[in-house]
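J.: coordinates only, sequence not included:
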């Protein structure tokens, strides 16, 4: 263990101080300030005292990592067990050998686990690329992407929510023959340990969010937001679409839970420069009916969006980051940051030519 010499403030005497003897409560505070979980791992490896002062069950808050897209079909995926992440907070690229990723396509956005889809059997499982933990799910008859993978604030533990077309037969075989006819759009959720997925029809087909036991989904054709209660599996209520500020410009809708609120974003893709309209779900219009209200800022929140869904974090918990902005992926290869305050977009440095999804790392 290296020792650091410090000069006494009054008599100039040089003293040797052993950093391993720092109080554990001070070491714990140090560990909570580390912006990159890789630094947290190194911190725990210094000595036994540092190790026990930084339990893996109480790590520092982490911003999501960006997962690099892996080229190739099933055969090439089977030969590649290397996955790479870009950590926005530290600017580091983390290369991880993860055998469980070898035969799979990985999807998010997600907390702790990515949703892996086996390249040949198409069976789905949860994969933590840092711990290599795998949790295989029952067969799910939905061909779609995950809307939410993370803590279940109502039941405890984790929950996986996905939506898409109901699978009718083998999607890949039927598509190759030009005979694939998608079934109705449905939502399915599963909690690890459950015997099967729970299916709910009537979900939207584009932007989706999950919060406090309720599933919010946007119908792309009507713009109506359907809100489904997970416990009853029934439609709780519907919300009319907001009025577009510029109906002549085309774009797409995104949805995310942010700071305990449900936000609906509309990103214009035909404008010369990127622009977002932002709405918050509001329940006090005088008649008790929920409605979308346009807002000009989101406070200190930072949104990390991917396609129609995303994640949200408070900038005050991360040194060097400012709130009221949206990080998003443009054309699958550009990492951009949209400043809601002044309406400008900045292309950020990213070491990958193509990216896949956001992933919040965890050691448990």
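T.: Ah, there it is. These numbers come from a predicted model, not from an experiment. Numbers count the residues shown, from 1 in each chain.
J.: Please make it C-alpha for all contacts and neighbour counts, starting now.
T.: Noted.
J.: Would you work out how far apart the start and end of stretch 338-353 are?
T.: 20 Å (C-alpha to C-alpha, to the nearest Å).
J.: Buried residues of that stretch, list them for me.
T.: Using 16 or more other C-alpha atoms under 10 Å as the test for burial, stretch 338-353 gives 338, 339, 340, 345, 350, 352.
J.: in the stretch 51-200 of the chain, which spans are helices?
T.: 74-78, 171-176 (DSSP state H, counting those that start in this stretch).
J.: quick revisit: I'd like the buried residues of stretch 338-353 as TSV, with distance to residue 243 and secondary structure appended.
T.: TSV is the format used below for these (distance: C-alpha to C-alpha, whole Å; DSSP: H, G, I helix; E, B strand; the rest coil):
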residue	distance to residue 243	secondary structure
338	22	strand
339	22	strand
340	19	coil
345	24	strand
350	35	coil
352	37	coil
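J.: Starting from residue 235, give me the distance back to the residue nearest to the spatial centre of the chain.
T.: The C-alpha lying nearest the average C-alpha coordinate of the chain belongs to residue 109 (C-alpha atoms, centre = their mean; 3.3 Å). Between residue 109 and residue 235 the distance is 25 Å, computed by C-alpha to C-alpha.
J.: Nearest residue to the residue nearest to the centre of the chain in space, please, no chain neighbours.
T.: residue 358 (4.8 Å; C-alpha to C-alpha, 6 or more residues apart in numbering).
J.: Surely that neighbour touches residue 110?
T.: Yes: using C-alpha atoms under 8 Å, residue 358 is in contact with residue 110, at 6.6 Å.
J.: Tell me the gap between stretch 191-208 and the middle of its chain.
T.: 18 Å (C-alpha atoms, centre = their mean, to the nearest Å).
J.: So what touches it?
T.: Applying C-alpha atoms under 8 Å, 6 or more residues apart in numbering, the contact partners of stretch 191-208 are 135, 137-140, 147, 157-160, 163-164, 184-190, 215-220, 225-226, 228, 233-235, 253-256, 308-309.
J.: Check it against this one:
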């Protein structure tokens, strides 16, 4: 957003500002919320609120319009020290930096929960951290040291949908995982199988995909496997191709599964070479739960990061949050210069194609965070 005209008005020959009415601050109050909802980036929302008190009142922090998430700078080494966090906004093409808390901070691999990052200080204290408000939600100590080689991420809805976030600590070496909520003093451990992949929390249960494309249904209170769902039906265009990703996310009270395939069935050479098969869990109580293929996700926008963590947002055309679309990360490696390039891709369910690709800066692209400006009550 540019500077309001009334803030930088011309001066007369005597050096005094003319008594010109500030037209921006005199806009009809009913127009301000409409303008606010058209802002393309969270940083513009902050600037909007600084114009005057009338504009600030029209843009409460509790009613920030849906925005395209910011991409988080990925870490370099296993425990890279950093005094600040950096984010890239695909909407504006700008990079933002926010100083971390407690001096030197470490971003735990794959850690993001909408507006919170999963961070650890001095390799000991772990917390969910909102980099824009400074809010910290403490987590229990990791159950044993080898979990530092695992992935910490959040699989449940955050407080935007009510309730405390559910944090999952998954070991990439042993297949075990544990979970906790804010206020818990320890992790609840689930002894899993070695072939467990991406997971989601839905209706008091964990749904975990396996290497065989089955889905384990695990009671979150006992850790017991209640049932095993068969693999979803493969479409004719999938052929015998091997999937590039198998993701789970809860959206509008429904559990959604998205399976990413290369179009030629073997390998993808560009971000446009992908297609998605999307399924919804059918659970009517009369028959066994099963995956059913769907051609649309309706008024939802789905996101999946490199680690399989997914979430759903409401559409907002002004912020390029297009309905019935799925956003994912594409990674391209080149042997010539040993380079690694990341792209943000948008898959359009209506056309069945990737219709937008954003090249990300070199050090960004593992996960993303939804800028959150409203502190917890």
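T.: Sure, I can see it. In this text the structure is predicted, and so the values were computed from the model without any measurement.
J.: Got a TM-score for the two of them?
T.: The TM-score (TM-score structural alignment, normalised by the length of the first structure) is 0.77; 331 aligned residues with a C-alpha RMSD of 3.2 Å.
J.: before we move on, the earlier item: which member of the buried residues of stretch 338-353 of the first structure is positioned nearest residue 46 of the first structure?
T.: Among those, residue 350 lies closest to residue 46 of the first structure (C-alpha to C-alpha), at 30.6 Å.
J.: Look up how far residue 343 of the first structure lies from that closest one.
T.: Using C-alpha to C-alpha, residue 350 of the first structure is found at 22 Å from residue 343 of the first structure.
J.: And residue 98 of the first structure, what's its match in the second structure?
T.: Mapped onto the second structure by TM-score structural alignment, residue 98 of the first structure lines up with residue 100.
J.: residue contacts, its match?
T.: Counted by C-alpha under 8 Å, 6+ apart, residue 100 of the second structure has contacts 82, 83, 84, 85, 131.
J.: what about residue 17 of the first structure, how many neighbours?
T.: 13 (other C-alpha atoms under 10 Å).
J.: That one: what secondary structure?
T.: strand (DSSP: H, G, I helix; E, B strand; the rest coil).
J.: What is the neighbour count of residue 98 of the second structure?
T.: Neighbours of residue 98 of the second structure (other C-alpha under 10 Å): 13.
J.: In contact with it, which residues?
T.: Here residue 98 of the second structure is in contact with 84, 85, 86, 131, 132 (C-alpha under 8 Å, 6+ apart).
J.: rerun at 10 Å
T.: 83, 84, 85, 86, 87, 131, 132, 134 (C-alpha atoms under 10 Å, 6 or more residues apart in numbering).
J.: Quick one, which of those are buried?
T.: Using 16+ other C-alpha under 10 Å, the buried ones in those are 84, 85, 86, 87, 131, 132.
J.: Among these, which one lies nearest to residue 318 of the second structure?
T.: The closest of those, once distances to residue 318 of the second structure are taken by C-alpha to C-alpha, is residue 87, at 20.2 Å.
J.: That closest one is in contact with residue 368, isn't it?
T.: Yes: using C-alpha atoms under 10 Å, residue 87 of the second structure is in contact with residue 368, at 8.3 Å.
J.: where do the contact lists of these two overlap?
T.: Listed as contacting both residue 87 of the second structure and residue 368 by C-alpha under 10 Å, 6+ apart are 69, 70, 71, 72, 73, 74.
J.: so what corresponds to residue 209 of the first structure in the second structure?
T.: For residue 209 of the first structure, the residue aligned by TM-score structural alignment is residue 200.
J.: which SS class is that match?
T.: Under the three-state scheme (three-state DSSP), residue 200 of the second structure adopts strand.
J.: re earlier: what is the nearest of the contacts of residue 98 of the second structure to residue 65 of the second structure?
T.: When those are compared against residue 65 of the second structure (criterion: C-alpha to C-alpha), the nearest one is residue 132, at 16.2 Å.
J.: So what's the residue count around the alignment partner in the first structure of residue 166 of the second structure?
T.: Alignment note (TM-score structural alignment): residue 166 of the second structure maps to residue 159 of the first structure. A count of neighbours around residue 159 of the first structure, defined by other C-alpha under 10 Å, yields 17.
J.: go on, residue 28 of the second structure?
T.: If you count neighbours by other C-alpha under 10 Å, residue 28 of the second structure ends up with 9.
J.: Compute the distance between it and residue 65 of the second structure, please.
T.: The spacing between residue 28 of the second structure and residue 65 of the second structure, counted by C-alpha to C-alpha, is 20 Å.
J.: coming back round to it: right, and the pair among the shared contacts of residue 87 and residue 368 of the second structure with maximum separation?
T.: Farthest pair in these, by C-alpha to C-alpha: 69 and 74, 14.9 Å.
J.: Which residue of these two possesses the greater neighbour count?
T.: residue 69 (25 against 21).
J.: Tell me who's in contact with the more buried one.
T.: By C-alpha under 10 Å, 6+ apart, the neighbours of residue 69 of the second structure are 41-42, 87-91, 114-115, 303, 313, 319, 321, 367-372.
J.: how about the residue mapped onto residue 45 of the first structure from the second structure, what does it touch?
T.: Correspondence of residue 45 of the first structure to the second structure, assessed by TM-score structural alignment: residue 50. The contact partners of residue 50 of the second structure, taken as C-alpha under 10 Å, 6+ apart, are residue 56.
J.: same deal with the one 4 residues further on?
T.: Contact analysis of residue 54 of the second structure by C-alpha under 10 Å, 6+ apart lists 25, 26, 27, 28, 29, 32.
J.: Dump those residues into CSV; add secondary structure as well.
T.: Formatted as CSV, the contacts of residue 54 of the second structure follow (three-state DSSP):
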residue, secondary structure
25, helix
26, helix
27, coil
28, coil
29, coil
32, helix
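J.: Now the buried members of these.
T.: Buried among the contacts of residue 54 of the second structure (16+ other C-alpha under 10 Å): 25, 32.
J.: out of the contacts of residue 98 of the second structure, which one sits closest to residue 239 of the second structure?
T.: Relative to residue 239 of the second structure, the closest of those is residue 87; by C-alpha to C-alpha it sits at 38.6 Å.
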